[in-house]
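Undergrad: Predicted model, plus sequence, below.
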Amino acid sequence: MENLLGLLRIHVEKGVNLAIRDVVSSDPYVVIKMGRQKLKTRVVKKNLNPEWNDDLTLSISDPHAPIHLHVYDKDTFSMDDKMGDAEFFIGPFIEAVKMRLSGLPNNTIVTKVLPSRQNCLAEESHIMLKDGKVVQNMVLRLRNVESGEVELQLHWIDIPGSRHL
């Protein structure tokens, strides 16, 4: 952990228009993976538009490593069904954190990340200041599935004694 830059708190807000994997609905949850780290939200029963509002925290040592997001349908008697996946990068977010812009007004947009073939963004993502902290809101379009999006918000947490950005 000597290469630790800080912590990335991922607020997994909600899913929108997720795919049906059971008879009429699904019991979705999200798994976030980065390197050997694997974090999971709670399961929301029978809901294609779940509101998780769960905070998951990753230790960041390589700001260029992709973060993988997978949505699954919880099943009791069989393997959980895949409900799509997405991938995102935190490079632009880390660059904004490095600027140390705490003196700017609330909701100042620092930079925008546009949807492209290289990312899973469903719409333009804003990196902005909120209460003196850099946050990024993103809507990820799920791949390998007929429909679905997941809304996230990223927050950076500095760790005393970690190597600085």
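TA: Nice, thanks for sending it over.
Undergrad: make it CA atoms for all contacts and neighbour counts henceforth
TA: Noted.
Undergrad: can you pull out the strands in the chain?
TA: For the chain, applying DSSP state E gives strands covering 6-16, 28-34, 37-40, 51-60, 67-73, 81-88, 109-113, 125-130, 133-141, 149-157.
Undergrad: Check the offset of the second one from the chain's centre.
TA: Right, the one you point to is strand 28-34. In terms of C-alpha atoms, centre = their mean, to the nearest Å, the centre of strand 28-34 is found 9 Å from the chain centre.
Undergrad: just checking, what packs against that strand?
TA: strand 37-40, strand 67-73 (3 or more C-alpha pairs under 8 Å, 6 or more residues apart in numbering; DSSP states H and E).
Undergrad: which parts of the longest one are buried?
TA: For strand 67-73, burial by neighbour count (16 or more other C-alpha atoms under 10 Å) applies to 67-73.
Undergrad: Now tell me what touches that strand from outside.
TA: Residues outside strand 67-73 that contact it (C-alpha atoms under 8 Å, 6 or more residues apart in numbering) are 21-22, 26-34, 80-89.
Undergrad: and if we set it to 7 Å?
TA: Contact partners of strand 67-73, identified using C-alpha atoms under 7 Å, 6 or more residues apart in numbering, comprise 21, 26-34, 80-89.
Undergrad: Equivalent analysis for the first one, please.
TA: When contacts are defined by C-alpha under 7 Å, 6+ apart, strand 37-40 is touched by residues 30-33, 56.
Undergrad: Put this next to the previous one:
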Amino acid sequence: MNPLGALKITVQRGIDLIVCDAFSSDPYVIITAGSQKLKTRVVKNNINPEWNDVLTLSVTDPNMPIKLNVFDKDTFTKHDRMGDAIIDIKPYIECMQMGLGDLPIGTAVKKVQPDDDNCLADESKVIWTGKGKMIQEMTLKLQNVERGKVQIKLEWLDLPGCRGLRS
């Protein structure tokens, strides 16, 4: 299947992640979509890690679930799970498909509220950045764990030769 384009996901930071080892954790994030699997670097001894790692997924189907998993790197044992979340890109894709003209830079095109169908910890906005581009920053509440959040930023990349979102 031909890609529509690429989704640049900046994994910014973790907030109040659980402690997996004696005093801290060595967290990293894995993002999976279909057969694609991308990983951030490991931040040692930190439950509030700053990654700012940019991961780029090829998108063939905007409805394909994108999963975010946080793990604690262990040297001699299996890596511990520190929670997971689903990244819902549908509101972002809908905004990209609107074919908007020139808006003032910084305009919130859409506000997405946390609900039972997404993993948002708080309101997320799709922001117009100019020249047909938008970003969406979101704080995801990790599931299957007592606490922890991960902040990410989405940005669409049109790829040469791809049909894109607007067609």
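TA: Right, received. Where do you want to start? Model, not experiment: these values are computed from the prediction.
Undergrad: would you turn the helices and strands packed on strand 28-34 of the first structure into TSV with distance to residue 139 of the first structure?
TA: Converted to TSV, these look like this (distance: least, C-alpha to C-alpha, whole Å):
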stretch	distance to residue 139 of the first structure
strand 37-40	18
strand 67-73	12
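Undergrad: closest one to residue 51 of the first structure among those?
TA: Of all those, the one in closest proximity to residue 51 of the first structure, counting by C-alpha to C-alpha, is strand 67-73 (13.1 Å).
Undergrad: I'd like to check the angle between the closest one and strand 28-34, please.
TA: Relative orientation of strand 67-73 of the first structure with respect to strand 28-34: 160 degrees, computed using axes from the mean of the first three to the mean of the last three C-alpha atoms, to 10 degrees.
Undergrad: mean shift between strand 67-73 of the first structure and the second structure?
TA: Average distance between strand 67-73 of the first structure and its aligned residues in the second structure, after superposition and using mean C-alpha distance after the TM-score superposition for the first structure, equals 0.3 Å.
Undergrad: next one: that strand to chain centre, how far?
TA: A distance of 10 Å separates the centroid of the chain from that of strand 67-73 of the first structure, by C-alpha atoms, centre = their mean.
Undergrad: before we move on, back to that, residue 165 of the first structure: which of the strands of the first structure is closest?
TA: strand 6-16 (8.5 Å).
Undergrad: Identify all contacting residues around that closest one.
TA: Counting by C-alpha under 7 Å, 6+ apart, 48-60, 148-159, 162 sit against strand 6-16 of the first structure.
Undergrad: Format the strands of the first structure as CSV; extra columns: distance to residue 98 of the first structure.
TA: As requested, the strands of the first structure are arranged in CSV below (distance: least, C-alpha to C-alpha, whole Å):
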stretch, distance to residue 98 of the first structure
strand 6-16, 12
strand 28-34, 21
strand 37-40, 24
strand 51-60, 14
strand 67-73, 19
strand 81-88, 19
strand 109-113, 12
strand 125-130, 13
strand 133-141, 10
strand 149-157, 10
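Undergrad: Out of these, flag the one nearest residue 97 of the first structure.
TA: Counting by C-alpha to C-alpha, residue 97 of the first structure lies closest to strand 133-141 out of the strands of the first structure; the figure is 6.0 Å.
Undergrad: now for the closest one, which elements pack on it?
TA: The contact analysis (3 or more C-alpha pairs under 7 Å, 6 or more residues apart in numbering; DSSP states H and E) places strand 133-141 of the first structure against strand 125-130, strand 149-157.
Undergrad: I appreciate the help and will end here.
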